[in-house]
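In: return atomic coordinates for the entry below.
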Amino acid sequence: MSSRVLITAGASGIGRAMAEAFDASGARVWVADVDEAALSGCSDNWQRSRVDVSDEDAVASLFREIETEWGGLDVLCANAGVAGPTALVEDVRLADWRVCMAVNLEGAFLCSKYAAPMLKRQRNGAVLITSSTAGQYGYPNRAPYAAAKWGVIGLGKTLAMELGPHGVRCNVICPGAVEGPRMEGVLEREAAAKGMTRDQVYQGYAAGTSMGRFVEARDIANMAVFLASDAARLVSGQVIAVDGHTVNPDPKL
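Out: Here you go, the predicted structure:
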């Protein structure tokens, strides 16, 4: 039987690339997303659900549907996230902090909470959580996002310990700066906050890696497929950066 893979925020960006890569590998794919327009543009081969991962009732309903339709789950890609505000910590509104935590950290928690019993029951499977290099380094002007992405690393390592005895692995993927619309928004907001141009901020991020470039969504997707496969059967509890090797997370130009 082919693997059954759920990908949150799977209708665009990194999640969409994951869905395409798992599909190409022969897996059955279920994408959950809040963006109905993006969902409507997904492959007809995929199951699709509109879900806000910060809403426990919605997440619980999704997993009941997966149980009914698929009879279980083999891989959870807890990928949903938002960029959060770009501001000095004293200028961050509590409401914006809470939204960032609700989606990035609580969303990963809720999906893991409802996936765990399924995975433990079959004594096999994998949980993959999308963090960020912001979860490995401090990032000025991104306190809510960095805090949430540090948080999911702690969640992932704990899940590896709890699920390992049941044959289930958990790993955390940390993308660096990824080409695409979301990063463009970050670049523009950071440029405004720092009094720089968008291109200056872009070059700063690129210069902060030893390979001197941004990564692409497919690079993250390829890592996800590998970590979910039998080739990584004893890889668990790891935090793996796919970032071109960050050597300076906040280079000064």
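
In: contacts and neighbour counts: CA atoms only from here.
Out: OK.

In: so which residues of the chain form strands?
Out: Ranges of strands in the chain, per DSSP state E, are 4-8, 28-33, 47-50, 75-78, 125-130, 168-175, 239-242.

In: okay, those in TSV with distance to residue 22 next?
Out: Output for the strands of the chain, formatted as TSV (distance: least, C-alpha to C-alpha, whole Å):
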stretch	distance to residue 22
strand 4-8	8
strand 28-33	7
strand 47-50	13
strand 75-78	10
strand 125-130	13
strand 168-175	16
strand 239-242	18
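
In: so which of the ones you listed is nearest residue 201?
Out: With C-alpha to C-alpha as the criterion, residue 201 lies closest to strand 168-175 of the strands of the chain, at 17.6 Å.

In: contacts for the closest one next, please.
Out: 119-120, 123-133, 135, 152-153, 156-157, 159-160, 163, 215, 220, 223-224, 227, 233-243 (C-alpha atoms under 8 Å, 6 or more residues apart in numbering).

In: do you know how far the nearest residue to residue 89 once chain neighbours are set aside is from residue 39?
Out: Spatial nearest neighbour of residue 89, excluding adjacent residues (C-alpha to C-alpha, 6 or more residues apart in numbering): residue 143 at 6.2 Å. Residue 143 sits 30 Å away from residue 39, going by C-alpha to C-alpha, to the nearest Å.

In: ok, now residue 133?
Out: 27 Å.

In: could you do residue 62 as well?
Out: Using C-alpha to C-alpha, residue 62 is found at 15 Å from residue 39.

In: going along the chain, name the helices of the stretch 51-200 of the chain.
Out: Here the stretch 51-200 of the chain has its helices, by DSSP state H, counting those that start in this stretch, at 56-70, 94-101, 107-122, 143-163, 181-194, 198-207.

In: just how off-centre is the first one within its chain?
Out: It refers to helix 56-70. Distance of helix 56-70 from its chain centroid, counting by C-alpha atoms, centre = their mean, to the nearest Å, is 20 Å.

In: what's the answer for the fifth one, then?
Out: Centroid displacement of helix 181-194 relative to its chain, using C-alpha atoms, centre = their mean, is 19 Å.

In: could you do the fourth one as well?
Out: When distances are taken as C-alpha atoms, centre = their mean, helix 143-163 is centred 11 Å away from the chain's centroid.

In: between residue 62 and residue 39, point out the one with more neighbours.
Out: Using other C-alpha atoms under 10 Å as the criterion, residue 62 and residue 39 rank with residue 39 on top: 22 against 19.

In: give me every residue that touches the nearest residue to the more buried one once chain neighbours are set aside.
Out: Nearest residue to residue 39, sequence neighbours excluded (C-alpha to C-alpha, 6+ apart): residue 11, at 5.3 Å. Counting by C-alpha under 8 Å, 6+ apart, residue 11 makes contact with 31-33, 35, 38-39, 41-42.

In: roughly how far apart are the closest residue to residue 166 other than its chain neighbours and residue 27?
Out: Spatial nearest neighbour of residue 166, excluding adjacent residues (C-alpha to C-alpha, 6+ apart): residue 123 at 5.0 Å. According to C-alpha to C-alpha, residue 123 stands 19 Å off from residue 27.

In: now show me the structure for the sequence below, then we'll compare the two:
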Amino acid sequence: MTTSSQIALVTGSSGGIGAATAERLHAAGSVVIGCDRTAPDSRPKWLADFRELDVTDEKSVRETVAGIRAEYGAIDVLVHAAGILGNEPDLLTTSSSEFARVMAINATGAFSVLREVGLVMQAQRSGSMVAVASVAAKEARRAYVPYNASKAAVLNICWSLALELGPDNVSVNCVCPGPVNTAMWAQLATRAGGGDPKGDRRARQARAAQIPMGRFAEPEEVAATIAFLTDPANRYLTGLSLDVAGGARLGMGS
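Out: Okay, the predicted model is just below:
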């Protein structure tokens, strides 16, 4: 890889895919600035800097991006991994307020972050952005509709930005994970299993059995795909939505 000396901003960096990606980019030589609502318990060595950020606060997003640009001189890479699952799984009982909350974080938050960083990259006429969506963005599902809809919005935002920023030598892509061994899936398994450890395990096993590769992804595997997309050698790749899901959308896998 050739990511040495890139200035990389990673949202959702305090855990899961965001943390794994920050670590991966650091290992490749990038200077990594993490953003999240809460700081990690102790700053890992792979974070050069950390900024607390609520992506639903448009003013804070604008000021944070401007501050990083002013301090570091550029933002070469953005990885937007911040997001939530939501609390109400059934469509017909999901409240409007819960739908709005999930959309505000996952969709509007992504729009604000990608827009502000996009303006920086447009001005510097270079850069690479990757947003974390989901395989759930690409198909109809009964459960967690606000999450699914919000991730579908992320896909379209990225496609639109790829069109807008292509002439400025800026690539914009999405990764679409299936089940990943993160706190989000632990939350799903707990709900599916009723909080009973045996039920949790059965829920995981049932979901893994639907995946052709027979297992969940590790965050590091998603991070590896993100690192590939943000490598300057691959800058001609744009407008992609890559499933990192072990074939989870094939046949019954979804």
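
In: overlay the chains and give the TM-score.
Out: Comparison of the two superposed chains (TM-score structural alignment, normalised by the length of the first structure) gives a TM-score of 0.92, and 247 aligned residues with a C-alpha RMSD of 1.8 Å.

In: which one's more surrounded, residue 123 and residue 27 of the first structure?
Out: residue 27 (20 against 15).

In: so what corresponds to that one in the second structure?
Out: The alignment partner of residue 27 of the first structure in the second structure, by TM-score structural alignment, is residue 30.

In: repeat that for residue 128 of the first structure.
Out: With TM-score structural alignment as the criterion, residue 128 of the first structure pairs with residue 130.

In: how many other residues sit next to that match?
Out: 27.

In: ok, now residue 90 of the first structure?
Out: Around residue 90 of the first structure there are 8 residues (other C-alpha under 10 Å).

In: measure it to residue 142 of the first structure for me?
Out: Taken as C-alpha to C-alpha, the span from residue 90 of the first structure to residue 142 of the first structure is 11 Å.

In: look up how far residue 75 of the first structure lies from the residue nearest to residue 22 of the first structure when sequence neighbours are not counted.
Out: In space, and not counting its chain neighbours, residue 22 of the first structure is closest to residue 225: 6.2 Å by C-alpha to C-alpha, 6+ apart. According to C-alpha to C-alpha, residue 225 of the first structure stands 10 Å off from residue 75 of the first structure.

In: ok, now residue 216 of the first structure?
Out: On the measure of C-alpha to C-alpha, residue 216 of the first structure and residue 75 of the first structure end up 22 Å apart.

In: what about those two, which has more around it?
Out: Counted by other C-alpha under 10 Å, residue 216 of the first structure and residue 75 do not tie: residue 75 has more neighbours, with 28 against 19.

In: what's the counterpart of the more buried one in the second structure?
Out: Checking TM-score structural alignment: residue 75 of the first structure goes with residue 77.

In: make TSV out of the helices of the stretch 51-200 of the first structure and add distance to residue 81 of the first structure.
Out: Conversion of the helices of the stretch 51-200 of the first structure to TSV gives the following (distance: least, C-alpha to C-alpha, whole Å):
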stretch	distance to residue 81 of the first structure
helix 56-70	15
helix 94-101	8
helix 107-122	8
helix 143-163	9
helix 181-194	10
helix 198-207	20
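
In: among the ones you listed, which comes closest to residue 16 of the first structure?
Out: Of all the helices of the stretch 51-200 of the first structure, helix 181-194 sits nearest to residue 16 of the first structure, with 13.1 Å by C-alpha to C-alpha.

In: looking at the second structure, which residue lies furthest from center?
Out: The centre of the second structure is farthest from one residue, residue 198, which by C-alpha atoms, centre = their mean lies 29.8 Å away.

In: residue in the second structure paired with residue 213 of the first structure?
Out: Residue 213 of the first structure maps onto residue 215 in the second structure, by TM-score structural alignment.

In: who's in contact with that match?
Out: 208-209, 246.

In: let's see 7 Å
Out: Neighbouring residues of residue 215 of the second structure by C-alpha atoms under 7 Å, 6 or more residues apart in numbering: residue 208.

In: just the buried members of the contacts of strand 168-175 of the first structure?
Out: With burial judged by 16 or more other C-alpha atoms under 10 Å, the buried subset of the contacts of strand 168-175 of the first structure is 119-120, 124-133, 135, 152-153, 156-157, 159-160, 163, 215, 220, 223-224, 227, 233, 236-237, 239-243.

In: what does the residue nearest to residue 39 of the first structure correspond to in the second structure?
Out: Under the alignment defined by TM-score structural alignment, residue 11 of the first structure is paired with residue 14 of the second structure.

In: residue 153 of the first structure too?
Out: In the second structure, residue 153 of the first structure lands on residue 155 (TM-score structural alignment).

In: gap between the corresponding residue of the first structure for residue 173 of the second structure and residue 65 of the first structure?
Out: The alignment partner of residue 173 of the second structure in the first structure, by TM-score structural alignment, is residue 171. Distance of residue 171 of the first structure to residue 65 of the first structure, given as C-alpha to C-alpha: 25 Å.

In: also residue 43 of the first structure?
Out: From residue 43 of the first structure across to residue 65 of the first structure, the span is 19 Å (C-alpha to C-alpha).

In: now do residue 112 of the first structure
Out: As judged by C-alpha to C-alpha, residue 112 of the first structure and residue 65 of the first structure stand 16 Å apart.

In: between the two, which is the more surrounded one?
Out: Neighbour count, other C-alpha under 10 Å: between residue 112 of the first structure and residue 65, residue 112 has more, with 22 against 14.

In: what sits against the more buried one?
Out: Contact criterion C-alpha under 7 Å, 6+ apart gives no residues in contact with residue 112 of the first structure.

In: that one maps to what in the second structure?
Out: Matched by TM-score structural alignment, residue 112 of the first structure corresponds to residue 114 in the second structure.

In: list the contacts for residue 242 of the first structure?
Out: Neighbouring residues of residue 242 of the first structure by C-alpha under 7 Å, 6+ apart: 174-176, 220.

In: how about residue 53 of the second structure?
Out: Counting by C-alpha under 7 Å, 6+ apart, residue 53 of the second structure makes contact with 35-37, 60-61.

In: which of those residues lies closest to residue 254 of the second structure?
Out: The closest of these to residue 254 of the second structure turns out to be residue 36 (C-alpha to C-alpha; 29.4 Å).

In: against residue 133 of the second structure, how distant is that closest one?
Out: For residue 36 of the second structure, the distance to residue 133 of the second structure - C-alpha to C-alpha - is 17 Å.
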